[in-house]
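Undergrad: What follows is a predicted protein model with its sequence.
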Amino acid sequence: MSEFENKNLLILTNSYPDEDNRHYGGIFVKEQVRYLARHFNEIYVISPQPYGSNRNLRDYEYDNVRVYYPRFFHLPVEFFRKRLGDNFFKAAMRVIEREKLEFDLIHAHFTWPGGYAGVKLAKEFEVPVVITIHENRDWFLREYNSGNEKIYWTWRNADALLRVNKKDVPLLREFNLNVYSIPNGFNPGRLKIIEKKAARTELGLKDDAKIIFSLGALIERKGFHYLIDAMHLVTKKRKDVICFIGGNGPLKKRLQQQINRLGLQNHVKLLGFVPDDQLALWMNAADLFVLPSLSEGNPTVMFEALGVGLPFIGTTVGGVPEIIISDDYGLLCPPKDPECLAEKILIALDKEWDREKIREYAGQFTWENIVKEIIKIATKIML
């Protein structure tokens, strides 16, 4: 049994999926909570949401976890941006008081506003607080260089800071000596191993096609327009390649227009939302997983791809080079470079990959193992 079996944990997070994971934001937090729940008596997740956004989110419970989505007023103007952390704190406080929640430790996700509110609550209730800083690197560097005293106060007053990559640890230690590098992870139970032919049959894909799979929000930072440009170059070399991009977002129409303009309708297809029961099929059906991001912290989908033995082709952003440390696991190129990305894809399609070796390597990044590291740090700050 865990040393925390009689303790309650409060989770504060900017986003958290709904009961069936259709609202996908913060899925990495939910998967982590799944394993943290084995160590604690009860876990309370509070994810305040502005009025008018994510209207379908409803409070729910599962196992020993209770999830709350309190609402607060927010407008995208400077006055409300400055008050976001305090309003986040007040929304969380309303839930705590209404539900009479008692907790022994706070784990906040992201610096602003979750981490800031977490530190305020920790001072209010005299409990320790740890913050996981998931921010992609561009976002993190904006915070670091912001001169924002609320952000700096948050980092200084946390009992521990967890950063999802190693390269930013020295920067955070300018504010707090208790900084640890702990990457994201993946849940192997969510992505069972399926024989490639069976997965393709289920999805209606050709056996002789070379399949590329990618997944993420269709936003600028994910760089999918560079992947489409790369596919334009790839298809000049070989015609048997099809790239499937899963996910929704504001750039969907623009990306489809780019596909149409380049005449890639038979080679690049936008899948939209990929539900959990389909994700394992796509991961196992593919020959490669490609993520062309412009900025990352440490992308969960990278670990999920490696977890099923799928080689990862991506960019040298955030913590990605700290994970793809050998060309036995994948190939990397600079961001915003479709020529290099196309070259790496073509090399990877011709390479004989040892998928079992990739799976074995990924084993160290299961959420079960990552949570063990979090528990070690929680033990230190609870003493």
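TA: Thanks, I have the structure now.

Undergrad: use CA for all of it now, contacts and neighbours both
TA: OK.

Undergrad: Val268: what's it in contact with?
TA: 228, 231, 242-245, 259 (CA atoms under 8 Å, 6 or more residues apart in numbering).

Undergrad: Just list the residues touching the nearest residue to it once chain neighbours are set aside, thanks.
TA: Leaving aside its sequence neighbours, Val268 sits nearest to Cys243 (CA to CA, 6 or more residues apart in numbering; 4.7 Å). By CA under 8 Å, 6+ apart, the residues touching Cys243 are 211-214, 231, 267-269.

Undergrad: Then Arg66?
TA: 43-45, 59-60.

Undergrad: what does Lys236 give?
TA: If a contact means CA under 8 Å, 6+ apart, then Lys236 has no contacts.

Undergrad: Tell me the spacing between it and Gly223.
TA: Separation of Lys236 from Gly223 (CA to CA, to the nearest Å) stands at 21 Å.

Undergrad: Could you do Leu101 as well?
TA: In terms of CA to CA, Leu101 sits 42 Å off from Gly223.

Undergrad: Looking at those two, which one has more neighbours?
TA: A count of neighbours by other CA atoms under 10 Å puts Gly223 above the other of Leu101 and Gly223, at 22 against 14.

Undergrad: Pasting the second one now:
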Amino acid sequence: MKILTFSTLFPSSVRPSHGIFVETRLRELLKSAQVEARVVAPVPWFPSTGARWGEYARFAATPRREQRNGLEVLHPRYLLAPKIGMTAAPLTLALGARAAVQQLVDEGFDFDLIDAHYYYPDGVAAALLARHFRKPLVITARGTDLNLIPQYPLPRRMIQWAARQADASIGVCAALMHVLGDLGIERARLHVMRNGVDLQRFRPLPQAQMRAELGIDGAPLLLSVGHLIERKGHHVAIDALAALRSTHPGARLVIAGEGQEHERLLQRARERGVADQVRLVGSVPNTELLRWYSAADALMLASSREGWANVLLEAMACGTPVVATCIWGTPEVVTDDAVGRLVAERSGAAFADATRALLAAAPDRLAVRRYAEGFSWDATSQAQVRLFQSLAGAQAGVLRHV
């Protein structure tokens, strides 16, 4: 079976961590040996690779075509205009990608199905492409695409249209599929297929050794991982660290990620009097995160929105318990107090209380690892294969009778 994976969320040689969760699911699916895939991962058009343009320059530097881990990936350009970008993006995305998709067909890759990721604008654009190429369509929802964007009237209507065009929708957690159900989409076409965790990449390493290598002393080490944006809650983690001083005065917080909140987070640490206990280490390659997870005593995830937070499973696969906001798919990831704590209130005080209780309980790291082992990719990959085969087979039957 040949599938075309379509998403703006996919790594490239110039942005190797961008959308890595989409690449991971596809790579796991390919291990089934029942699927062949090509990837069309459009990037916004930008005219210059000059260093002064920062992230925008990376768009221009992205190769038009490349090989990643044995996958053929095309990066066509699309227009993302300021101010009107949000509403026009599905159309410009589809128009920009159509020639690249046709190129793959002309080269002999006449795919059976479009596997799209992220409902808006990607899923809407994929629905336009599916109609043009007369192919079945599956759209996977991942978080903000359904727990935030439908608040805007026009994108909500486009999401509803795309969901009706799609032969099936997948949610990485049940909460996301409830959104589509509430938008009037037939429940029989909604499927929950959770993300797994790469249990070979994320594995426990000796904690003392990792602390020594990373320059961490023996005090409790808390870790917060993700883009430096407000909704990831790194500022809440800083507040929690300050609130922990009464019981854990030597605790440290390491924040791994990069983004627009960098200076604000440093300022917050100064205001809370914990500047010397907070360390921002920048973006850490996915392959290196296990060292930080293994060194930490707890991962803190104070997000305001999450679909399925991969960092929680990654940390637990390394034996590290977690403290996380009780939102969306997170209660489906953390179901046992023996591996973590869920926090109802997104505040420093609430996270400090939960972290204090977790540190006092001192969860067994081997038990935390065993819990994560229940989230391998096998079940999800096989569920995808069954769904894709059923849709491709149905399409073939329709074409035989046309």
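TA: That came through fine. All values derive from a computational prediction rather than experimental measurement.

Undergrad: re earlier: filter the contacts of Arg66 of structure 1 to the buried ones?
TA: Buried members of the contacts of Arg66 of structure 1, counted by 16 or more other CA atoms under 10 Å: 43-45.

Undergrad: before we move on, the earlier item: looking at the contacts of Cys243 of structure 1, which are in strands?
TA: 211-214, 268-269 (DSSP state E).

Undergrad: got those residues as a markdown table, with distance to Glu143 of structure 1 columns?
TA: What follows is these, written out as a markdown table (distance: CA to CA, whole Å):
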| residue | distance to Glu143 of structure 1 |
| --- | --- |
| Ile211 | 38 |
| Ile212 | 35 |
| Phe213 | 32 |
| Ser214 | 29 |
| Val268 | 36 |
| Lys269 | 36 |
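
Undergrad: any idea which of these is the one closest to Ile375 of structure 1?
TA: Using CA to CA, Ser214 comes nearest to Ile375 of structure 1 of those, at 32.1 Å.

Undergrad: what about the closest residue to the closest one other than its chain neighbours, is that helix, strand or coil?
TA: Residue nearest to Ser214 of structure 1 in three dimensions, not counting chain neighbours: Ile245, with 4.7 Å by CA to CA, 6+ apart. Of the three states, Ile245 of structure 1 takes strand under DSSP: H, G, I helix; E, B strand; the rest coil.

Undergrad: who's in contact with the aligned partner of Ile245 of structure 1 in structure 2?
TA: Under the alignment (TM-score structural alignment), Ile245 of structure 1 maps onto Ile255 of structure 2. Neighbouring residues of Ile255 of structure 2 by CA under 8 Å, 6+ apart: 223-226, 234, 278-282.

Undergrad: Do you have the strands of the stretch 51-200 of structure 1 handy? List them.
TA: For the stretch 51-200 of structure 1, applying DSSP state E, counting those that start in this stretch gives strands covering 60-62, 65-68, 71-72, 105-109, 129-133, 160-163, 179-181.

Undergrad: What ranges does the stretch 151-300 of structure 2 have for its helices?
TA: For the stretch 151-300 of structure 2, the helices defined by DSSP state H, counting those that start in this stretch occupy 153-165, 174-182, 207-214, 234-243, 262-271, 289-295.

Undergrad: and Leu148 of structure 2, how far is that from His75 of structure 2?
TA: Taking CA to CA, one finds Leu148 of structure 2 at 27 Å from His75 of structure 2.

Undergrad: and these two? which has more neighbours close in?
TA: Neighbour count, other CA under 10 Å: between Leu148 of structure 2 and His75, His75 has more, with 24 against 11.

Undergrad: and the more buried one, what does it touch?
TA: Contacts of His75 of structure 2 by CA under 8 Å, 6+ apart are 40-43, 62-65.

Undergrad: Now which of these would you call buried?
TA: 40-43, 62, 65.

Undergrad: from those, which is closest to Val22 of structure 2?
TA: Once CA to CA is applied, the member of the buried ones among the contacts of His75 of structure 2 that ends up nearest Val22 of structure 2 is Ala41, at 10.7 Å.

Undergrad: counterpart of that closest one in structure 1?
TA: Ala41 of structure 2 maps onto Ser47 in structure 1, by TM-score structural alignment.

Undergrad: surely its match meets Leu10?
TA: No: checked against CA atoms under 8 Å, the pair Ser47 of structure 1 and Leu10 is beyond contact range at 10.8 Å.

Undergrad: Appreciated, that's everything.
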